[in-house]
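Participant: next one to model:
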Amino acid sequence: MSEAGQDTFMAHLVELRDRLLRAVVAVVVVFVCLMPWAGQIYDLLALPMMHALPDGTRMIATGVVTPFFVPVKVTLMVAFVAALPVVLYQAWAFVAPGLYAHEKRLALPLVAGSTVLFLLGMAFCYFFVFNMVFKFIGEFAPKSITPAPDIEQYLSFVMTMFLAFGITFEVPVIVILLTKFGIVERSKLKEARPYVVVGAFVIAAVVTPPDMISQFMLAVPMWMLFELGLILAKYVSQDSAADDEVSSTDVTPTP
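Facilitator: Here you go, the predicted structure:
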C-alpha cells in the first residue's frame, strides 16, 4: 500500500472513531438523564404483564442485584432508542462522502424509513401483541397456579419480541434493496409469494412463544409488509430507470 493510501486509510479510521465516539456519548448522555427514572421506566415496560396478572400479584426478582440491574438495562435500551437519530446521523455522515448523488437520494429515505419501521414494530409489539399474549397465557394457566414472572426473564422475553417485530417491520426495506441492486427481480419475488407466506409462519413459530396468537400476529404483518415492499419496489425501479435515462442523455457525444 502506498503512503498516500495509508494516510487515507488512517484518516478514515480516525473519522470512524470520532463518529462512534459521538454516537456513544449521545447514548450515555441520554442514559444519565434518564437514570433517576429507571424504576418508572421499567414499570412502564412491565405494564402489559401487570395488567394480565391476577389482582395483588407482582413480578419477582430471584437475584440479589437483579432489582437494580434490570431497570438499568431497560433504561439503557430506552436511551439507545431515544439517541437513535444521532447514531444514524453519525453513520450517515461517515458513508455519505463515498456515495453518488442518486445513492444519497435513496440512502437517506431508507435509513429514516428503516428507523421508523423498527420503532413501529416495537410499538405494535408493546401495545397489541403483549396484551393479547399475556391475556391468553393468563386465561390458559390452571387455576391452581399463581403466575409470578421473574423480572430478568421478562426482560429477556421482551427484548426478543421487540427484536423479532422490529426486524419483521424492516421487510419493505429489504425487498426494495433486493430489487434496487438487481439481486432478485421483482417478478421473481411475486412468484415466490406462496413460499414467503409459508416462511413467515415458520419464522413466527420459531421466534415467538408457542401460542397461535403471537405467531399469527407476527406472520401476518410480515406477509403484509412483503406486499408493501413489492409495491414500493415498483416505484423505486421506475425512478431508477428514469435516472438512468437522464444520465444517458446527458452524455456528450465524442466528435
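Participant: contacts, neighbours, all on C-alpha from now
Facilitator: OK.
Participant: give the buried residues for the helix or strand where residue 243 lies.
Facilitator: Following DSSP states H and E, one finds residue 243 within helix 212-249. By 16 or more other C-alpha atoms under 10 Å, the buried positions in helix 212-249 come out as 214-219, 221-223, 225-230, 233, 236-237.
Participant: check stretch 47-57 too.
Facilitator: 48-50, 52-53.
Participant: give me the helices and strands touching the particular helix or strand that has residue 94 in it, please.
Facilitator: Applying DSSP H and E as the criterion places residue 94 in helix 84-95. Helix 84-95 makes packing contacts with helix 3-34 when contacts are defined by 3 or more C-alpha pairs under 8 Å, 6 or more residues apart in numbering; DSSP states H and E.
Participant: can you check what angle separates the helix it packs on from helix 84-95?
Facilitator: 180 degrees (axes from the mean of the first three to the mean of the last three C-alpha atoms, to 10 degrees).
Participant: helix 3-34 packs against which elements?
Facilitator: Here helix 3-34 touches helix 66-82, helix 84-95, going by 3+ C-alpha pairs under 8 Å, 6+ apart.
Participant: ok, which of those comes nearest residue 127?
Facilitator: helix 66-82 (16.2 Å; C-alpha to C-alpha).
Participant: to compare with the earlier structure, here is another sequence to fold:
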Amino acid sequence: MKSQELRFVTHLGELRKRLIITLVAFIIFLCGSFLYVPRIYEWLIRDFERDLVVLGPSEILWVYFSISGVIAIALTIPIAAYQTWIFVKPALTDKERKTTLVYIPGLFTMFITGLSFGYFIVYPMVLNFLLALSKGQFEAMFTAEKYFKFMMNLTLPFGFLFEIPLVVMFLTSIGVINPTLLSKARKMSYFLLTLVAIFITPPDIMSDILVILPLFVLYECSVLLSKFVYRKNQKKQSATIIPMKKAA
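Facilitator: A predicted model of the protein is given here:
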C-alpha cells in the first residue's frame, strides 16, 4: 500500500512539474506577444472600414490580452503536447512513443490552419452577411471589445476543431478507435458538431450553416484518414505475421 501511495505521489509531482512548465511557457509567450499587439491590431483591422470605439480603459486592456492570449495559446500548444508526451512516456511502448512524438508538430500546424480558415473564410462571410442585413436600416457602430470577441468566437474554435483529424489519426494508429467506430458514431458526432456550431456563432441560421458544413467535412476527412491509418496498420501486422510463419 505504501508503495502504491509513493508511486501516486511521484506521478502527482511529475504532473505538477509538467503543468508548471507549460504555464510558465504560456506566460512568457503572453508577455512577449503583448509587445507586438499594436502591430497585430493594425493588421487585423486593415480591411475594416469602420472605426472601433472603446467604452473605457479596461476595454483597451481586454483587447490587448485577448490578442496576445490567442498568440500565446498557439505557441504553447507544441510545448503542452511535448510535456504531456514526457508525462505518459513511461506507460507507452516504443512504437507508441515514436508515433506520439511524430504528431506533436502537427498539432501546432493544424491549430494555425484552423485559425486561418476561421479568420480568412468563415469570419468575413458571417460579418459581411450581418452588415448587409443592417445596411440602410441601422447605423452600425462597433466597440473594440465586441468586434474582437465576435472575431474570436468565429476563429478560435476552429483552431481546436481542426485538431480532430490529427487526434483521430493518432488514436487509430495506437488502436484506440477504428473507422467502423467512427462510422457508427456519425449521427451522434454530427449532432454534437451542430451544437458546437450553434454555440460559437451569432444567432442566425446563415452563420450556423456556414460553420456546420465545414465541421461535417472535417469529420468525414477524419473518417477517411482513420481508414488510411487503419489499413496501413493492418498491412504492417500482416507483413509481420507472414515472416513469423515462415520461420516456424
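Participant: need the TM-score between these chains.
Facilitator: Overlay of the two chains. TM-score (TM-score structural alignment, normalised by the length of structure 2): 0.79; 245 aligned residues with a C-alpha RMSD of 3.3 Å.
Participant: which part of structure 2 matches the helix holding residue 94 of structure 1?
Facilitator: Matched against structure 2 by TM-score structural alignment, helix 84-95 of structure 1 falls on residues 77-88.
Participant: report the distance from the matching stretch to the chain centre.
Facilitator: Distance of stretch 77-88 of structure 2 from the chain centroid (C-alpha atoms, centre = their mean, to the nearest Å) equals 15 Å.
Participant: how close does it sit to structure 1?
Facilitator: Stretch 77-88 of structure 2 differs from its equivalent in structure 1 by a mean of 1.8 Å after superposition (mean C-alpha distance after the TM-score superposition for structure 1).
Participant: hang on, the earlier thing: quick check: the two most widely separated of the buried residues of stretch 47-57 of structure 1?
Facilitator: Farthest-apart pair in the buried residues of stretch 47-57 of structure 1 is 48 and 53; separation 9.1 Å (C-alpha to C-alpha).
Participant: packing partners of whatever helix or strand residue 203 of structure 1 lives in?
Facilitator: Here residue 203 of structure 1 sits within helix 193-207, counting by DSSP H and E. Helices and strands touching helix 193-207 of structure 1, by 3+ C-alpha pairs under 8 Å, 6+ apart, are helix 151-168, helix 212-249.
Participant: list the contacts of stretch 63-74 of structure 1.
Facilitator: Contact with stretch 63-74 of structure 1 is made by 35, 38-39, 41-42, 61, 151-152, 155, as judged by C-alpha atoms under 8 Å, 6 or more residues apart in numbering.
Participant: returning to what we had before: of the buried residues of stretch 47-57 of structure 1, which is the nearest to residue 111 of structure 1?
Facilitator: Among these, and counting by C-alpha to C-alpha, the member closest to residue 111 of structure 1 is residue 48, at 30.2 Å.
Participant: spatially nearest residue to the closest one, not counting backbone neighbours?
Facilitator: residue 131 (5.5 Å; C-alpha to C-alpha, 6 or more residues apart in numbering).
Participant: can you tell me how far that neighbour is from residue 104 of structure 1?
Facilitator: Distance, residue 131 of structure 1 to residue 104 of structure 1, by C-alpha to C-alpha, to the nearest Å: 40 Å.
Participant: then residue 148 of structure 1?
Facilitator: Residue 148 of structure 1 is 51 Å from residue 104 of structure 1, by C-alpha to C-alpha.
Participant: and what of residue 169 of structure 1?
Facilitator: Counting by C-alpha to C-alpha, the gap from residue 169 of structure 1 to residue 104 of structure 1 is 23 Å.
Participant: which of these two has more neighbours?
Facilitator: residue 169 (27 against 16; other C-alpha atoms under 10 Å).
Participant: which one in structure 2 is aligned with that one?
Facilitator: Using TM-score structural alignment, the equivalent of residue 169 of structure 1 in structure 2 is residue 162.
Participant: my guess is that match meets residue 218, correct?
Facilitator: Yes: Residue 162 of structure 2 is within contact range of residue 218, at 7.3 Å (criterion: C-alpha atoms under 8 Å).
Participant: any idea how many residues pack against the residue nearest to residue 48 of structure 1?
Facilitator: 17.
Participant: distance check, whatever residue of structure 2 lines up with it against residue 88 of structure 2.
Facilitator: Aligned by TM-score structural alignment, residue 131 of structure 1 pairs with residue 124 of structure 2. Using C-alpha to C-alpha, we find residue 124 of structure 2 at a distance of 41 Å from residue 88 of structure 2.
Participant: residue 66 of structure 2 now?
Facilitator: Distance, residue 66 of structure 2 to residue 88 of structure 2, using C-alpha to C-alpha: 31 Å.
Participant: between these two, which is the more surrounded one?
Facilitator: Using other C-alpha under 10 Å as the criterion, residue 66 of structure 2 and residue 88 rank with residue 66 on top: 19 against 12.
Participant: so what corresponds to the more buried one in structure 1?
Facilitator: Using TM-score structural alignment, the equivalent of residue 66 of structure 2 in structure 1 is residue 73.
Participant: circling back to that earlier point, out of the helices and strands packed on helix 3-34 of structure 1, which is the most enclosed?
Facilitator: helix 66-82 (a mean of 18; mean count of other C-alpha atoms under 10 Å).
Participant: could you check the angle helix 151-168 makes with that helix?
Facilitator: 20 degrees.
Participant: and the alignment partner in structure 1 of residue 209 of structure 2, how far is that from residue 203 of structure 1?
Facilitator: Alignment note (TM-score structural alignment): residue 209 of structure 2 maps to residue 216 of structure 1. Distance, residue 216 of structure 1 to residue 203 of structure 1, by C-alpha to C-alpha: 11 Å.
Participant: the residue nearest the centre of structure 2: what's it in contact with?
Facilitator: With distances taken as C-alpha atoms, centre = their mean, the residue of structure 2 nearest its centroid is residue 160 (1.5 Å). By C-alpha under 8 Å, 6+ apart, residue 160 of structure 2 lies in contact with 111, 114.
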